[in-house]
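Peer 1: Starting from these lines, generate the structure:
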Amino acid sequence: MNRLRITPSVIPNLFTSLNMFCGFFSIINASQGHYVYAGWLIFIAALFDALDGAMARLTNSSSELGVELDSLSDIISFGAAPSFLLFATYYAELNTIGIILTSLPLIAGGFRLARFNVQLVGFAKSYFTGLPIPSAAITIASFVLAFYDNGYSELHSQIIIPMTVVLSLLMVSRIRYDSIPRFSLKAIKEKPFLYILIIAALIVIILYKAEGIFFSFVFMIVFGIFRHIFHHLKNKKNTNRV
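Peer 2: Predicted structure coming up:
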């Protein structure tokens, strides 16, 4: 009789499964009109998403199966869940065009995850090509938590469509975004400015809650765009000199 064999990979896969569950539960809550719960469940899913990678490194159990399972979880928690949250709080009023627009983060996120899996070499990564799908999802969830109150104001309503389109385009773009750094004295010495920004963002989040999260992620997204433009112009200038 074969005995059940428990391997170290069970631990990170458990966190990945919890990520998937939170995404599914977020969709259920949004469908029932519990938008605050739905938004926070996306944040909790992001926490489990970060922890599964940390647990995989800690137990030395990174695997291709884990990568695929992580992507399947991410498309639910950070693709379907935030898209449906936007649909429930705004796009449902726009009928067919609303369905099309609200599907963009889901479709773009799926494409981005597929591209990531195909291009993945090893399991350690110092940067992402394109805006990571959890970052796009957190931006959307924090926007809903910060600005939805039985509807959006006229100003915030005008932001939703551009935000949806821009986040979707950034996910499939070639713009590089830094991965979450591991806190160490060496890393702080190598990238002191990055850690200053992280500390500043944490202070803003503590002071302003959901609004702080939204504006911190907007800053990170815009910073990545300007850095990409700067490096592109710099490389072009160096090429012209040669």
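Peer 1: okay, CA-based contacts and neighbour counts for the rest of this
Peer 2: Noted.
Peer 1: Would you state the strands of this protein in chain order?
Peer 2: In order along the chain, the chain carries the following strands (DSSP state E): 127-129, 176-178.
Peer 1: would a markdown table of these with distance to Leu72 and mean neighbour count be doable?
Peer 2: Output for the strands of the chain, formatted as a markdown table (distance: least, CA to CA, whole Å; neighbours: other CA atoms under 10 Å):
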| stretch | distance to Leu72 | mean neighbour count |
| --- | --- | --- |
| strand 127-129 | 18 | 16 |
| strand 176-178 | 21 | 18 |
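Peer 1: wait, which of these is closest to Tyr148?
Peer 2: Checking the strands of the chain against Tyr148 by CA to CA gives strand 176-178 as the closest, at 28.4 Å.
Peer 1: And the contacts of that closest one?
Peer 2: Outside of strand 176-178, the residues within contact range by CA atoms under 8 Å, 6 or more residues apart in numbering are 126-132, 224, 228.
Peer 1: Next, the structure of the following sequence, for comparison with the previous one:
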Amino acid sequence: MPPNAVTLTSLAIALVAMWKLPSAVWPTWSVIGCIVLDVMDGRIARMSNRPNALGAQLDSLVDVVAFGALPALLVLHHAASTAWMLHVPTAILFIACAALRLARFNAKTTQAPQRFFTGLPTPVAAGLVASVILVLQRSDQAGHASGPLSGGVICLIAGLAAWLMVTKLPFPSFKTNGGGAASTTPKRRTLIAIVALMFIGLFFHPSLTLLLTFAVYAASGWVIRRKMNQFMDRLAYAKAAASGTGRIGCPAATEHLDRP
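Peer 2: Next up is the predicted model:
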């Protein structure tokens, strides 16, 4: 199947979901389906060696609908009972940040796959919002997530996801292995173990498993940024020690480096 056909299928699912949203529960799950299709179209394009500028632009346009407009409508529908109509600015903020995130990605994208994304990817942000709603729907006997407390939680998560999309935090892309076979084998084993645990969790409690998966990925940005900062600090200390000057304004820097 051509990658663009998969992308347009995601667009069709998002459109039907927005049409059926007021009278059905399943549209929330359609966000997860669009995420699966988004992963598939990129994988098919890379495997067939047919990535092109048209496909990249089409993918971003569809993402604005599937991962921007649809989650924003979910917020408007399921968080309508919040005080001060908080769901309205939250939904506007979410779709605006999704559009900015995708525009920034298109402006900076290169032909070579990158190890890290800048800002939370829109599919993950949309999945975070959808999975929270699914968990709340499961806890509600009527199958709705529209209570005042539920609406506040949805707005909080949607607002956090919107902010993460436009930050400069690095998030793993999983598109490059970044090393030789010796370095990638442990990573692949870890990834396989994580995927296996995910499938087990999806069998017992799919909505909660999805929420935990998206939440862990969203938190990884802070972890990666901290590790990068620590690496840059060690590199600066090493350069200072090699030059024998130490850090400016820190006479004890070289003494610290000489310690075992």
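Peer 1: related to what we said a few turns ago, what is the nearest of the contacts of strand 176-178 of structure 1 to Phe78 of structure 1?
Peer 2: Checking those against Phe78 of structure 1 with CA to CA, the nearest one is Pro132 at 9.6 Å.
Peer 1: So what does that closest one match up with in structure 2?
Peer 2: For Pro132 of structure 1, the aligned residue in structure 2 is Pro121 (criterion: TM-score structural alignment).
Peer 1: excluding its backbone neighbours, what's nearest its match?
Peer 2: Here the nearest residue to Pro121 of structure 2 in space, its sequence neighbours aside, is Met165; by CA to CA, 6 or more residues apart in numbering that works out to 6.4 Å.
Peer 1: same question, Leu86 of structure 2
Peer 2: Leaving aside its chain neighbours, Leu86 of structure 2 sits nearest to Cys155 (7.3 Å; criterion: CA to CA, 6+ apart).
Peer 1: if I look at the most centrally placed residue in structure 1, how far off is Asn60 of structure 1?
Peer 2: Computing the C-alpha centroid of structure 1 and ranking residues by CA atoms, centre = their mean puts Pro134 first, at 1.3 Å. For Pro134 of structure 1, the distance to Asn60 of structure 1 (CA to CA, to the nearest Å) stands at 24 Å.
Peer 1: Would you map the helices across the stretch 101-250 of structure 2?
Peer 2: Defined through DSSP state H, counting those that start in this stretch, the helices belonging to the stretch 101-250 of structure 2, from first to last, are 122-139, 148-166, 181-204, 206-243.
Peer 1: Mind listing what's buried along the longest one?
Peer 2: Buried residues in helix 206-243 of structure 2, counted by 16 or more other CA atoms under 10 Å: 206-215, 217-218, 220-221, 224, 237, 240-241.
Peer 1: before we move on, what about stretch 162-177 of structure 2?
Peer 2: Burial within stretch 162-177 of structure 2, assessed by neighbour count using 16+ other CA under 10 Å, is assigned to 162-166, 169-172.
Peer 1: my guess is Thr122 of structure 2 meets Asp63, correct?
Peer 2: Yes. Between Thr122 of structure 2 and Asp63 a contact is recorded at 7.4 Å, counting by CA atoms under 8 Å.
Peer 1: which neighbours do these two share?
Peer 2: Counting by CA under 8 Å, 6+ apart, the common neighbours of Thr122 of structure 2 and Asp63 are Leu102.
Peer 1: returning to that earlier point: out of the helices of the stretch 101-250 of structure 2, which gets nearest to Arg43 of structure 2?
Peer 2: Taking CA to CA as the criterion, Arg43 of structure 2 comes closest to helix 122-139 out of these, the separation being 15.0 Å.
Peer 1: What angle do helix 206-243 and the closest one make with each other?
Peer 2: With axes from the mean of the first three to the mean of the last three CA atoms, to 10 degrees defining the directions, helix 122-139 of structure 2 sits at 140 degrees from helix 206-243.
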